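Asker: dropping the sequence and predicted coords here.
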Amino acid sequence: MKTILYKSESRGHADHGWLNSYHTFSFANYYDPARMNFGVLRVLNDDHVAAGMGFGRHPHDNMEIISIPLFGDLEHQDSMGNKTVIKEGDVQSMSAGTGIFHSEKNKNNDKAVKFLQIWILPKKRNIPPTYDQITMKLEDRLNKFQQIVSPNPEDDGVSINQDAWFNITTLEAGKSLTYKLHDPEKNGVYAFVLEGDVNINGTALERRDGLGISESDTLEVQAESDTQLLLMEVPMSIQ
C-alpha cells in the first residue's frame, strides 16, 4: 500500500475577495511540481464564492469537470444551452470534450456559496461535450457510501468520460465502513474529509485533510467524530 497525505493547511490558497479558494493540486498561480495530480485527478478546489459573485463565461476542453455544492446555490450556464441551479445534495458533471463555454455564479445576494470544483483527465479525447446533473438524497449517505459519480450512465450518480467512481458518506462517530475498489490493479483512491475526524487504513485525518491511497484493495474507514467524507477512485496511470 502506498499513501500520500496532504494536510489541510498545506494546500495552496488564493483570496480574490469575491473568491476564496484552496487548491489541493497546482492551479492558477499556485504551482508545486510535487503536487500536480493524483493519477487522473488533476484539480480539487475548495471554493467559497461571495454573495452575488461568480466565474464569468470561460472555455474548457478535454476535461471532466465535476461540481459538488456544499452550501448555498450555484447558478450554471453553458454553451450547450443548459441553465440550472445546483445546491447541496446535487452533483453536476461536464465532459468538455471538443470544447465548451460556461459560467458559474452565486445565485444569492445574501450568502456565500461553497462548492468543490474537481477536474479529471478524460479517458477519451475530443468527444462531443455532454452535461449531467442529479439530485441525491442526503439520508441515503448516512453511515453508508452513496455513489455520486461513475463511468456508467445507468449507474447511480452522474456519469463521466473516465473509469472513476466517487462516493460520499455522512458517518456518525464510532461507525465504520469498508470501501472496496472497483479495479485495485489500476486505481487508487483520494479521500477528502469534508467535516470531522476519521481514520483511514491507520492514518488519522481531520477536516479538509486529503489522503491518497494506491496499491490497496480496500479502505477501512473509522469515524472518530461525526464525519463527512468524499472518496474518489481514479486510474493512477495517465494515458
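Answerer: Looks like it came in fine.
Asker: can we go C-alpha only for contacts and neighbour counts from here?
Answerer: Will do.
Asker: what's stretch 92-103 in contact with?
Answerer: Contacting residues not belonging to stretch 92-103 are listed as 54-68, 76-80, 86, 125-134, 158-161 [C-alpha atoms under 8 Å, 6 or more residues apart in numbering].
Asker: filter those down to the buried ones and hand me the PyMOL line.
Answerer: To isolate the buried members of those in PyMOL, using 16 or more other C-alpha atoms under 10 Å:
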select buried, resi 54+60+61+62+63+64+65+66+67+68+76+77+78+86+127+129+130+131+132+133+134+158+159+160+161
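Asker: here comes the other one, which I'd like you to weigh against the first:
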Amino acid sequence: MIKIMTAAERHTTHEDGIHSEFSFSFGDYTDPHNEHFGSLLAHNEYVLQPMEGFDRRFHHDLVIVHLVLEGTLTYEDDTGKLMELTPGTIHVVNTGSGVYHAERNASSSEDVRYLEMWFLPAEPGLETSHHQSNFTKEQQLNQMLPIIGSGNGESSLPQSLDVVMYSSILETGQELTYSLAGDRRMHLYVIRGHVEISSEDGVFDITAGDAARIQRRHELTFRGNSSEGSSEMVLIDMP
C-alpha cells in the first residue's frame, strides 16, 4: 500500500521567527489518525529566521535526527555537545535517559532550513549518545546513499535502531530501484524537484514537500522528473 501525503496536508505554523511543517501529530497539533508511521514518530521541517531558534528543552527515550538543508544550525545540549551542522551533515542523538538540548540559527542574515525526525529507540533508558557523519552531493548522485543505519561501520547509529536512512539526488530521467521487504515500511520525502514512484500499486507523482508512506512488500522504481534537472529525496526503511 502506498499513501501520498501532500505538502498542503501538513500542519503549518509560523511564530516567533520559526516556520514549522508537521507531517504527524506534534505539539499543539493533534490528529488521532496521524500520530506516527511505524517507528517514525515525527517528521518536521523547520525554517529558522536569523537569530531565532528553540531554547533548551528536555527529551528522553527518543532518537532525534537533524538533517540540515540550507544554512548552519547550531546544536547544543547539557552533555557539553556544541555543533555547527551544515548541509551534508547528518546528526543523530539518542536522548536515552534524558538530555536538555537546543537548536538555534546563529546567523544574523541567513535562514536555516532543516528536517528533524524522531524515532523510537531500540530500548529505553540507554545512555545519551551522539552520532554525526558527512556526505557529499557526488555521493548522492543517482544512487541511494545510506546516511544512517543499523549494524557496523561509519554510518551506524550509536545504539542499534532498526532504521536505514538514504539520501539521493536523482537527475531527470534517471531511475533507482528498491525492494521493500514484506515486514518493512518506507517513508519517502521529496526535498526538492519531482519524483515518480512506480510499483504494483500504480504510478505516483510527488513534488517538493510531499511524502509517500509505503508498507508491505513492493518492488519500487523511483524516477527523477524535475524540469530543473534533478530532484532530492530522503528515504527511510524501517519496521
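Answerer: Received the coordinates, thanks. Owing to the predicted nature of the structure, the values given are computational and were not obtained by experimental measurement.
Asker: need the TM-score between these chains.
Answerer: Overlay of the two chains. TM-score (TM-score structural alignment, normalised by the length of the first structure): 0.93; 232 aligned residues with a C-alpha RMSD of 1.3 Å.
Asker: if we can go back for a sec, restricted to strands, list the contacts of stretch 92-103 of the first structure.
Answerer: 54-60, 64-68, 76-78, 86, 130-134, 158-159 (DSSP state E).
Asker: the strand or helix carrying Asn20 of the first structure vs the second structure, average offset?
Answerer: Assigned by DSSP states H and E, Asn20 of the first structure belongs to strand 19-23. In this overlay with the second structure, the average offset of strand 19-23 of the first structure from its partner residues is 0.4 Å by mean C-alpha distance after the TM-score superposition for the first structure.
Asker: show me what that strand is packed against.
Answerer: Applying 3 or more C-alpha pairs under 8 Å, 6 or more residues apart in numbering; DSSP states H and E, one finds that strand 19-23 of the first structure contacts strand 12-15, strand 41-49.
Asker: so which of those strands is the most packed in?
Answerer: strand 41-49 (a mean of 22; mean count of other C-alpha atoms under 10 Å).
Asker: average offset between it and the second structure?
Answerer: Following the fit onto the second structure, the mean deviation recorded for strand 41-49 of the first structure is 0.4 Å by mean C-alpha distance after the TM-score superposition for the first structure.
Asker: which strands and helices sit next to that strand?
Answerer: strand 19-23, strand 113-120.
Asker: got the angle for that strand vs strand 19-23?
Answerer: Interaxial angle, strand 41-49 of the first structure versus strand 19-23 (axes from the mean of the first three to the mean of the last three C-alpha atoms, to 10 degrees): 150 degrees.
Asker: now the angle from strand 41-49 of the first structure to strand 113-120?
Answerer: Using the same axes, to 10 degrees: strand 41-49 of the first structure against strand 113-120 is 170 degrees.
Asker: just how off-centre is strand 41-49 of the first structure within its chain?
Answerer: Here strand 41-49 of the first structure is found 7 Å from its chain centre; the criterion is C-alpha atoms, centre = their mean, to the nearest Å.
Asker: do stretch 174-193 of the first structure as well
Answerer: 14 Å.
Asker: likewise for stretch 189-207 of the first structure?
Answerer: 15 Å.
Asker: give me the contact list for it.
Answerer: With contacts defined as C-alpha under 8 Å, 6+ apart, stretch 189-207 of the first structure is touched by 8, 38, 181, 208-214, 219-234.
Asker: any buried residues in it, and which?
Answerer: When burial is assessed from 16+ other C-alpha under 10 Å, stretch 189-207 of the first structure yields the following buried residues: 189-201, 205-207.
Asker: and stretch 104-112 of the second structure, by the same measure?
Answerer: Quick answer for stretch 104-112 of the second structure (16+ other C-alpha under 10 Å): 104-107, 111-112.
Asker: what sits closest to Asp15 of the first structure if chain neighbours are left out?
Answerer: Ser21 (6.3 Å; C-alpha to C-alpha, 6 or more residues apart in numbering).
Asker: and that neighbour, how far from Glu215 of the first structure?
Answerer: For Ser21 of the first structure, the distance to Glu215 of the first structure equals 31 Å [C-alpha to C-alpha, to the nearest Å].
Asker: between the two, which has more neighbouring residues?
Answerer: Ser21 (22 against 15; other C-alpha atoms under 10 Å).
Asker: quick one: residues contacting the more buried one.
Answerer: By C-alpha under 8 Å, 6+ apart, the neighbours of Ser21 of the first structure are 13-15, 45-48.
Asker: neighbours around Arg223 of the second structure, how many?
Answerer: Neighbours of Arg223 of the second structure (other C-alpha under 10 Å): 22.
Asker: what helix or strand is Ser225 of the first structure on?
Answerer: Here Ser225 of the first structure is assigned to no helix or strand, by DSSP H and E.
Asker: having no further points to raise, I will conclude here.
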